[in-house]
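Asker: Structural data only, the sequence is not supplied:
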């Protein structure tokens, strides 16, 4: 039996219990999912901000993350989605309403959750969501994944100096291929998404191209739909110059959609 790999101290998940908020004393939960090859470190400051407002918060560590890229290469979309589902169900068991949020691949995961869980999701906040790519080199992934273990990493696309995402320096190709296959299902199910949606998108992003945002905005059935362009951040905007914008406006969004 293989011994579990040690987890980076920066990749520890974060959880906080909800306290009653609003005139009716509701308990509100927020699930935040990090992205591909990243770690909870990219979401914990956001989660701590919301926890400080009394919300229950779950920032899970997706399988294969925070250890080694080789371990991530053994994981698949179903593993990551399963972890997000478990975190959502745990929040739902202790909260009256749950809002979901995600960065990059994490945004794709929570959009799938919103499509599957319908009215159980009170609202959705996505940051530089990834559900599609225009890169032509990914067309070779079905073959390359059996020949090459990894490509150079995509971590630390951050405009703010001296900020570290604590992601992998390599991109595992089998896992990347699985992620992109998962995107197909997300895109097919986007019309099922009806929850209020707030999208933050960086004007300059070197990891995810604008096609994902366009597809999401054109496909979801949400009537309450807002896109916010971030002018001073790159891909990992949750740690970048516009982080305060995300924290403050997402908190306002949670209050509004939950009626608290």
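Answerer: Noted; the coordinates are in hand. Since the structure is predicted, the reported quantities are computational estimates derived from the model, not experimental observations.
Asker: contacts, neighbours, all on C-alpha from now
Answerer: Fine.
Asker: Excluding sequence neighbours, find me the nearest residue to residue 184.
Answerer: Distance criterion C-alpha to C-alpha, 6 or more residues apart in numbering; nearest residue to residue 184, sequence neighbours excluded, is residue 131 at 7.6 Å.
Asker: Just give the number of residues close to that neighbour.
Answerer: Close neighbours of residue 131, defined as other C-alpha atoms under 10 Å, add up to 27.
Asker: Regarding it, what is its secondary structure?
Answerer: Three-state call for residue 131 (DSSP: H, G, I helix; E, B strand; the rest coil): coil.
Asker: ok, it - contacts?
Answerer: By C-alpha atoms under 8 Å, 6 or more residues apart in numbering, the residues touching residue 131 are 105, 108, 180, 183-184, 186-187, 212.
Asker: Next: residue 110.
Answerer: 33, 84, 100-102, 124.
Asker: Quick check: which element contains it?
Answerer: Using DSSP states H and E, residue 110 sits within helix 105-117.
Asker: Residue 124 too?
Answerer: When elements are assigned from DSSP H and E, residue 124 belongs to strand 121-127.
Asker: Next secondary structure element downstream of that strand?
Answerer: helix 141-144.
Asker: Check which helices and strands that next one is in contact with.
Answerer: With contacts taken as 3 or more C-alpha pairs under 8 Å, 6 or more residues apart in numbering; DSSP states H and E, helix 141-144 sits against helix 173-189.
Asker: okay, pairing it with this:
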């Protein structure tokens, strides 16, 4: 039995007939999305599910046994389970969770009715990330990339080291998702911090300029770094994402 860290467990809040899947990011945990997920339930009444991605919230050794198919597979499982019992389902997520949000919308348009990717990695890497992947021989691990947060005293629950083998998996996921983004036609709200030290903000414009939805919106987060869902703009995120999903739900 693999032990899961405290606050890294999957969560669910049963609300109305509108389902929302919320996904955390690479090396992070459900802790980064729990506030947003709970507030989407409390303020808007949505049914919210926050999966723990395989290999996350346990140990880097455990993570090293997983890859992008496992991560995407868990989000897909939650998406299908919600879609089977709710009137419509939306998806949001942070960082790689934003990538998975885009991936689900591109691959399962019949299930995903709107999306709100937050700081999504959509094909453009930070130079430091790319440089590690060019090392030969590669290191097995690098220092962790969590807690890029502007608000003082706020800490993200994330690994202190990153398996480089899993970094390659992220690149495959981002590349695959980039190549499928033109299939996205559902309403899309992209949120990204202007000062993001992990995922280049240019990814936001890449998404906006690639998806083919007739309703595409972009919100720059002016007072947060990468982990915006725990940062100064977390309530702005809840407000904008919640109202966006409620608007789309009302129009269907």
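Answerer: Thanks, I have it. On a predicted model such as this, the values are computed, not experimentally measured, just so you know.
Asker: Next, the TM-score between them, please.
Answerer: Remark: TM-score between the superposed chains equals 0.94 [TM-score structural alignment, normalised by the length of the second structure]; 249 aligned residues with a C-alpha RMSD of 1.5 Å.
Asker: out of the contacts of residue 131 of the first structure, which ones does the second structure keep as well?
Answerer: Contacts conserved in the second structure for those, using both residues aligned by TM-score structural alignment, their matches' C-alpha atoms under 8 Å: 108, 183-184, 186-187, 212.
Asker: Are any of these buried, and if so which?
Answerer: Neighbour counting with 16 or more other C-alpha atoms under 10 Å marks 108, 183, 186-187, 212 as buried within these.
Asker: got the residues you listed as CSV, with distance to residue 228 of the first structure columns?
Answerer: Formatted as CSV, those follow (distance: C-alpha to C-alpha, whole Å):
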residue, distance to residue 228 of the first structure
108, 17
183, 22
186, 22
187, 21
212, 14
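Asker: Show me what the residue nearest to residue 184 of the first structure aligns to in the second structure.
Answerer: Residue 131 of the first structure maps onto residue 122 in the second structure when the alignment is built from TM-score structural alignment.
Asker: So which residues of the second structure form strands?
Answerer: With DSSP state E as the criterion, the second structure has strands at 11-13, 18-23, 47-50, 88-94, 112-118, 141-143, 161-163, 188-193, 216-221.
Asker: Read off where the first one ends up in the first structure.
Answerer: If I follow you right, that is strand 11-13 of the second structure. The aligned range for strand 11-13 of the second structure in the first structure is 14-16, by TM-score structural alignment.
Asker: need the contact list for the alignment partner in the first structure of residue 199 of the second structure.
Answerer: Counting by TM-score structural alignment, residue 199 of the second structure lines up with residue 208 in the first structure. Contacts for residue 208 of the first structure were tallied using C-alpha under 8 Å, 6+ apart; they are 104, 128-130, 133, 235.
Asker: Equivalent analysis for residue 69 of the first structure, please.
Answerer: Counting by C-alpha under 8 Å, 6+ apart, residue 69 of the first structure makes contact with 37, 168, 170-172.
Asker: ok, those residues vs residue 224 of the first structure, which is closest?
Answerer: residue 37 (30.9 Å; C-alpha to C-alpha).
Asker: hmm, back to that, from residue 166 of the first structure, how far out is the match of residue 199 of the second structure?
Answerer: 18 Å (C-alpha to C-alpha, to the nearest Å).
Asker: likewise residue 17 of the first structure?
Answerer: In terms of C-alpha to C-alpha, residue 17 of the first structure sits 26 Å off from residue 166 of the first structure.
Asker: between those two, which one's more packed in?
Answerer: The neighbour comparison of residue 17 of the first structure against residue 166 (other C-alpha under 10 Å) goes to residue 166, with 19 against 16.
Asker: The more buried one -> the second structure?
Answerer: Aligned partner of residue 166 of the first structure by TM-score structural alignment: residue 157.
Asker: what do you get for residue 58 of the first structure?
Answerer: By TM-score structural alignment, residue 58 of the first structure lines up with residue 49.
Asker: counterpart of residue 243 of the first structure in the second structure?
Answerer: The alignment partner of residue 243 of the first structure in the second structure, by TM-score structural alignment, is residue 234.
Asker: Wait, its match touches residue 38, no?
Answerer: No - counting by C-alpha atoms under 8 Å, residue 234 of the second structure stays clear of residue 38, with 11.9 Å between them.
Asker: give me every residue that touches residue 76 of the second structure.
Answerer: Applying C-alpha under 8 Å, 6+ apart, the residues contacting residue 76 of the second structure are residue 104.
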